[in-house]
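**Student:** sequence and predicted model, in that order:
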Amino acid sequence: MRIAVAGSTGLVGRNVVAAATAAGYEVVGLARENGIDLTSPDGLAERLAGVDAVIDVTASPGIDEEASTKFFTTVARNLGQAATEAGVARTVVLSIIGVDAMPDYGYYVAKLAQEKAVIENAPGPRILRAAQFLNFPAQMLEWSRQGDVVSLPEMKTQPVAVEEIAKLLLALADGTETRTRVELAGPKPEDLADLVRQLIAHRGEQLTVETSVQSQAMADGACLPGPDAIIAGPDFATWLAEQD
């Protein structure tokens, strides 16, 4: 089987490439590092020749709603039309749990627009809505730290290992998972601020964590999985203890 990975050099993309390679599949990397600009349709259909499935794990350059929406919908349209022209059978896109419940959070609005663009343009669309990565608290700490203060949104989440996301994306791509829309989360519901505090303590730092409501739906638990979600991988505390 031949699988194209859009965003192949990013965090999720590298794990998808590793999982596909371990399964014996041929991988076609689609990233700027491979000379591919997904915001342009030029040469995409030729690059997808002979590909059986496309996995899109691209990330927008920022979180601004307008810019992210433009990026995601442009890439989805270009990939979808090129995949159709190339005769690709299936397209899998990575999304986020709760994107349809958070009209008050711009980046999630953009991800929902991406889903819609994939459905409208891509052959055999499949959507994986995943919870935040186990790496997410560290990212939020980096992005939200100002001196000794960390300012976070109030958020309930059920974080999941990137490796589990990669495995399920591959299962959707090769048809092992037959559903067209799937949710994936880790085993334990958590509070983002608590996770960041655990990370700070693990690092031996002294920081103050403050929270505010940036999205009421997010604060109320819209990012938590539904009853039919796949639950996989370690919880945050177990994962964190293994990082040293």
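**Tutor:** Good, I have the coordinates.

**Student:** can we go C-alpha only for contacts and neighbour counts from here?
**Tutor:** OK.

**Student:** which stretches of this structure form strands?
**Tutor:** With DSSP state E as the criterion, the chain has strands at 2-6, 26-30, 53-56, 90-96, 125-130, 145-146, 149-153, 156-157, 181-185, 190-191, 208-212, 230-231.

**Student:** closest one to R47 among those strands?
**Tutor:** strand 26-30 (8.0 Å; C-alpha to C-alpha).

**Student:** what packs against that closest one?
**Tutor:** strand 2-6, helix 11-22 (3 or more C-alpha pairs under 8 Å, 6 or more residues apart in numbering; DSSP states H and E).

**Student:** who touches it?
**Tutor:** 1-9, 17, 20-21, 36, 38, 48 (C-alpha atoms under 8 Å, 6 or more residues apart in numbering).

**Student:** contact partners for the spatially closest residue to V150 that is not a sequence neighbour?
**Tutor:** Closest residue in space to V150, ignoring its immediate chain neighbours: V209 at 4.8 Å, by C-alpha to C-alpha, 6 or more residues apart in numbering. Taking C-alpha under 8 Å, 6+ apart as the criterion, V209 is in contact with V149, V150, S151, L152, A193, V196, R197.

**Student:** of the residues you listed, just the buried ones, PyMOL syntax please.
**Tutor:** Selection command for PyMOL covering only the buried members of the contacts of V209, criterion 16 or more other C-alpha atoms under 10 Å:
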select buried, resi 150+151+152+193+196+197
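
**Student:** ok, the one residue sitting closest to the centre of the chain to I119 distance?
**Tutor:** The chain has L94 as the residue nearest its centroid, 4.7 Å off, counting by C-alpha atoms, centre = their mean. From L94 across to I119, the span is 13 Å (C-alpha to C-alpha, to the nearest Å).

**Student:** pasting the second one now:
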Amino acid sequence: MKIVIIGGTGLIGTKTTERLRKQGHEVIAAAPNTGVNTITGEGLKEALAGAEVVIDLANSPSFEDKAVMEFFEISGRNLLAAGKAAGVKHHIALSVVGTERLQDAGYFRAKLAQEKLIKASGIPYTIVHSTQFMEFLPAIAKSGAVGEAVHLSPAYVQPIASDDVADAMANVALAAPINGTIEISGPERVRMSELVARYLKASGDPRKVVTDPEALYFGARLNDNSLVSDNDPGLGHISFEQWFATAARK
């Protein structure tokens, strides 16, 4: 089966491509650096010719409100139009648990706009809502940095390792479209401030985490339900400690 992965050279894309190729599928790892650009349309028609499945893992290079909305709307429209013309049978997109609850933040507004385009496209689809990747912990710490402290919300998170995300995306690619949304999470529910403190300590970073209920998460105020799923999510197997032990060796 021919599968096209948009964002196929990124973190999740590279791992998903590897898994599907090992199972004998023809996988196109599509990205601007491989000649496929969903913003300009360059290479889209050629890449999607004969494809049965498209997995959209592309992410905006900017999280600024206007830029991120333009990225997901333009990219989404171009990709869905090309997919429809090519007769794609299953369109899959990776999104974020809590997207509909965090509309104060421009990134989540843009992801919701992307999801609405997919649902209205007429192409059979599956949307995968994932909790935050463990690989995103440094960026979360950076977002809350104030001098020598890191101010973060005590809201619950349930981060998932990228290897577990890639396993899930590969499985969805080989399953029938559900015309709906599934959710995936990591194995441990923990408060964001506590988890980042563990990460900084394990990394030898001397900064202290300040628990601040008013701290914003990329523009959105969080509560204990914002970033976690109670909708029977598929659970990853890799714990924070297992992930960090591997990440520290790289």
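**Tutor:** Perfect, thanks for sending it. Remember, predicted model here, so these are calculated numbers, not experimental data.

**Student:** ok, now which ones touch the residue nearest to V210 of structure 2 when sequence neighbours are not counted?
**Tutor:** Counting by C-alpha to C-alpha, 6+ apart, V210 of structure 2 lies nearest to H151, which is 4.7 Å off, once chain neighbours are set aside. By C-alpha under 8 Å, 6+ apart, H151 of structure 2 lies in contact with G144, A145, S193, V209, V210, T211, D212, A215.

**Student:** separate out the buried members of those residues.
**Tutor:** Buried members of the contacts of H151 of structure 2, scored by 16+ other C-alpha under 10 Å, are G144, A145, S193, V209, V210, T211, A215.

**Student:** and which of the residues you listed is nearest to N223 of structure 2?
**Tutor:** Nearest to N223 of structure 2 among the buried ones among the contacts of H151 of structure 2, with distances taken as C-alpha to C-alpha, is A215, at 10.8 Å.

**Student:** can you tell me what the closest one aligns to in structure 1?
**Tutor:** Aligned counterpart of A215 of structure 2 in structure 1: V213 (TM-score structural alignment).

**Student:** surely its match meets P153?
**Tutor:** Yes: using C-alpha atoms under 8 Å, V213 of structure 1 makes contact with P153 at a distance of 5.6 Å.

**Student:** identify the contacts common to the two.
**Tutor:** With contacts taken as C-alpha under 8 Å, 6+ apart, V213 of structure 1 and P153 have A219 as neighbours in common.

**Student:** give me the longest helix you can find in structure 1.
**Tutor:** helix 65-86 (DSSP state H).

**Student:** helices or strands up against that helix?
**Tutor:** Helix 65-86 of structure 1 packs on helix 44-47, helix 106-121, going by 3+ C-alpha pairs under 8 Å, 6+ apart.

**Student:** pick the most deeply packed of these.
**Tutor:** helix 106-121 (a mean of 21; mean count of other C-alpha atoms under 10 Å).

**Student:** ok, and what's touching that helix?
**Tutor:** Against helix 106-121 of structure 1 from outside (C-alpha under 8 Å, 6+ apart): 63-66, 68-69, 72-73, 76-77, 80-81, 93, 95-96, 98-100, 102-103, 125, 127.

**Student:** just the buried members of the residues you listed?
**Tutor:** 65, 68-69, 72-73, 76-77, 80-81, 93, 95-96, 98-99, 102-103, 125, 127.

**Student:** related to what we said a few turns ago, rebuild the helices and strands packed on strand 26-30 of structure 1 as TSV, extending it with distance to G43 of structure 1 and mean neighbour count.
**Tutor:** Compiled in TSV, those are given as follows (distance: least, C-alpha to C-alpha, whole Å; neighbours: other C-alpha atoms under 10 Å):
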stretch	distance to G43 of structure 1	mean neighbour count
strand 2-6	14	24
helix 11-22	21	20
